[in-house]
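# got a predicted structure plus its sequence, pasted below:
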Amino acid sequence: MTHEIALFLKFGSEKNIRDLYENGTVFINTIEQHRKTNDDFLRGDKYEGASRIVNSLPGKFKIPGITKEFNYKRVHLIESYQEVIGNIYSLYCISSHGFSQPDIFELDERNQRFGTHCLMIKDIKYFLEAVETELTRIGFNFHHGFVNYYDKNKESKELNVFEKPLEYQYQKEFRFYVENEIVEPIKINIGSLERYSEIFQMKEVLDLKLSSKIN
């Protein structure tokens, strides 16, 4: 299914948002950094880069050489590589993927924790092409798309880099995943965004209302 994107929102400090607005500076952090950060379901996510999650029902097991049988209530396992390589760039996305109707749009107040300011990106096609062109010019392979959210306490499944636990669903994330063999941030410049974006303070964005429908 093809989804229509209405707007991208990028949250951050006034300094970083103005740098993006005026200079087109795009900072693409490492997956490792997101895994190691502990900030109460904001940027940090220990499940980031996990390859598989397992939730088992209650059951019994035996240990070889011991006749006694043991019971367990449930098992919750995360399979992941010791070090996950690659970088991600995240945007809040107002789209038909996350919202059935724009007139019911409401920004979750928890997003205020990302910073004091927001850049509203209006020309989605132009922005995506600018980032794609610069990453290709430098020589990076990349993918982008919507993040899908899953219940980490109930589901058992193979995971990919575009899946996150339900706790992060309020972020309505669209992300770039950049293949990178070196565990270090990537910074690119795509030129000024002044012609097709607008800066707001976060308190103003909390009152944002949309009037046109997303089909």
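Looks like it came in fine.

# alpha carbons only for contacts and neighbour counts from here, please
Noted.

# what's the following helix or strand after the one helix or strand residue 137 maps to?
For residue 137, the host element (DSSP states H and E) is helix 124-138. The helix or strand immediately downstream of helix 124-138 is strand 142-146, counting by DSSP H and E.

# show residues contacting the helix holding residue 137.
Helix 124-138 is touched from outside by 5, 6, 7, 8, 121, 141, 142, 188, 189, 190, with contacts defined as Cα atoms under 8 Å, 6 or more residues apart in numbering.

# which pair of these spans the longest distance?
Greatest spacing in the contacts of helix 124-138, by Cα to Cα: 6 and 141 (25.9 Å).

# who has more neighbours, the two?
Between residue 6 and residue 141, counted using other Cα atoms under 10 Å, residue 6 has the larger neighbour count: 18 against 12.

# would you confirm that that one contacts residue 121?
No - the pair residue 6 and residue 121 does not pass the contact test of Cα atoms under 8 Å, sitting 9.2 Å apart.

# could you check the angle strand 142-146 makes with the helix holding residue 137?
160 degrees (axes from the mean of the first three to the mean of the last three Cα atoms, to 10 degrees).

# now helix 124-138: buried residues?
Using 16 or more other Cα atoms under 10 Å as the test for burial, helix 124-138 gives 124, 127, 130, 131, 132, 135.

# can I get the residues you listed in JSON lines with distance to residue 93?
As requested, the buried residues of helix 124-138 are exported to JSON lines (distance: Cα to Cα, whole Å):
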{"residue": "124", "distance to residue 93": "10"}
{"residue": "127", "distance to residue 93": "13"}
{"residue": "130", "distance to residue 93": "17"}
{"residue": "131", "distance to residue 93": "16"}
{"residue": "132", "distance to residue 93": "18"}
{"residue": "135", "distance to residue 93": "21"}
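
# second one coming, line it up with the first:
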Amino acid sequence: MSSYIELKNISQSFDVNESKVTLFNALNLSVSQGQSYAITGPSGAGKSSLLMLMSGLEQPSSGQGFYVKGSQRKSLDFLREDIGFIFQQFHLLPELTAVNNVALPLKLRGDKQAHDKATAWLQKVGLSHRINHKPSELSGGEQQRVAIARALVFEPSFIFADEPTGNLDQQSATEIADILFSCCRENNAGLIVVTHSEALANRAQHIFSLSGGQIKAQSKVQTNDVLKAVSC
């Protein structure tokens, strides 16, 4: 069953020192399961805020968001069970091993196969030899692989990634992009990535630029990059 997220006339503003700051106003945007999207733009444009609104984790100042699944049209509150989130800072629990970090979302849902599924996903992202290591014992690229496995372990319909390669060196960033796009494609998950990286943005099927409170579709930059297929 395919699904999509629709934002209609979404605005976001907040008060700073008795002044009102508007990030964006009356935005309209839709993203579909099985497609990949990049959101680019200058710092402070509101990219991360838009990602949080789109995922249903924050509420807009005005406007509405909808989660359409088959013939059902619901508010974005119903989307939370069907999303995974990947952050720039990894947000792994330091006291847990890699496998327990990945298994945690499943355990919270009462899944008795949580450990086995977590182990399988760590194997898919190339970390079968590191499952019993804690985050402090892993490199930045390895920690982000754990974060990807954690986000995808319950096979969500949509994955939201906020600067997923922002803290990584070029080689690690490329490897993470390979894994992220391949895993989402093979699992038919919609992927929405906020990034400053032109190379990462060009991996997406659709690119949107957020600037000056408005969002616009953007053409891809032609590159000679070879996209590496990763089995997931």
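Nice, I can see it. Source: prediction; values computed, not measured.

# kindly provide the TM-score of these chains.
Once superposed, chain against chain, the TM-score is 0.25 (TM-score structural alignment, normalised by the length of structure 1); 100 aligned residues with a Cα RMSD of 6.1 Å.

# the strands in structure 2, which residues?
Using DSSP state E, the strands of structure 2 run over residues 3-16, 19-32, 36-40, 62-69, 72-75, 83-86, 158-162, 190-194, 206-211, 214-218.

# JSON lines for these, including mean neighbour count and distance to residue 116 of structure 2?
Formatted as JSON lines, the strands of structure 2 follow (neighbours: other Cα atoms under 10 Å; distance: least, Cα to Cα, whole Å):
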{"stretch": "strand 3-16", "mean neighbour count": "17", "distance to residue 116 of structure 2": "28"}
{"stretch": "strand 19-32", "mean neighbour count": "16", "distance to residue 116 of structure 2": "30"}
{"stretch": "strand 36-40", "mean neighbour count": "24", "distance to residue 116 of structure 2": "28"}
{"stretch": "strand 62-69", "mean neighbour count": "19", "distance to residue 116 of structure 2": "29"}
{"stretch": "strand 72-75", "mean neighbour count": "13", "distance to residue 116 of structure 2": "33"}
{"stretch": "strand 83-86", "mean neighbour count": "22", "distance to residue 116 of structure 2": "19"}
{"stretch": "strand 158-162", "mean neighbour count": "24", "distance to residue 116 of structure 2": "22"}
{"stretch": "strand 190-194", "mean neighbour count": "25", "distance to residue 116 of structure 2": "25"}
{"stretch": "strand 206-211", "mean neighbour count": "20", "distance to residue 116 of structure 2": "35"}
{"stretch": "strand 214-218", "mean neighbour count": "15", "distance to residue 116 of structure 2": "41"}
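
# any chance of the ones you listed in TSV, plus distance to residue 143 of structure 2?
Compiled in TSV, the strands of structure 2 are given as follows (distance: least, Cα to Cα, whole Å):
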stretch	distance to residue 143 of structure 2
strand 3-16	29
strand 19-32	28
strand 36-40	22
strand 62-69	31
strand 72-75	33
strand 83-86	11
strand 158-162	14
strand 190-194	18
strand 206-211	27
strand 214-218	31
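
# which of these sits closest to residue 52 of structure 2?
strand 158-162 (8.6 Å).

# now the angle from the closest one to strand 36-40?
If you take the same axes, to 10 degrees, strand 158-162 of structure 2 sits at 30 degrees to strand 36-40.

# and strand 158-162 of structure 2, what does it pack against?
Counting contacts by 3 or more Cα pairs under 8 Å, 6 or more residues apart in numbering; DSSP states H and E, strand 158-162 of structure 2 is packed against helix 47-54, strand 83-86, strand 190-194.

# closest to residue 209 of structure 2 out of the ones you listed?
The minimum distance between residue 209 of structure 2 and those falls on helix 47-54, with 9.0 Å, by Cα to Cα.
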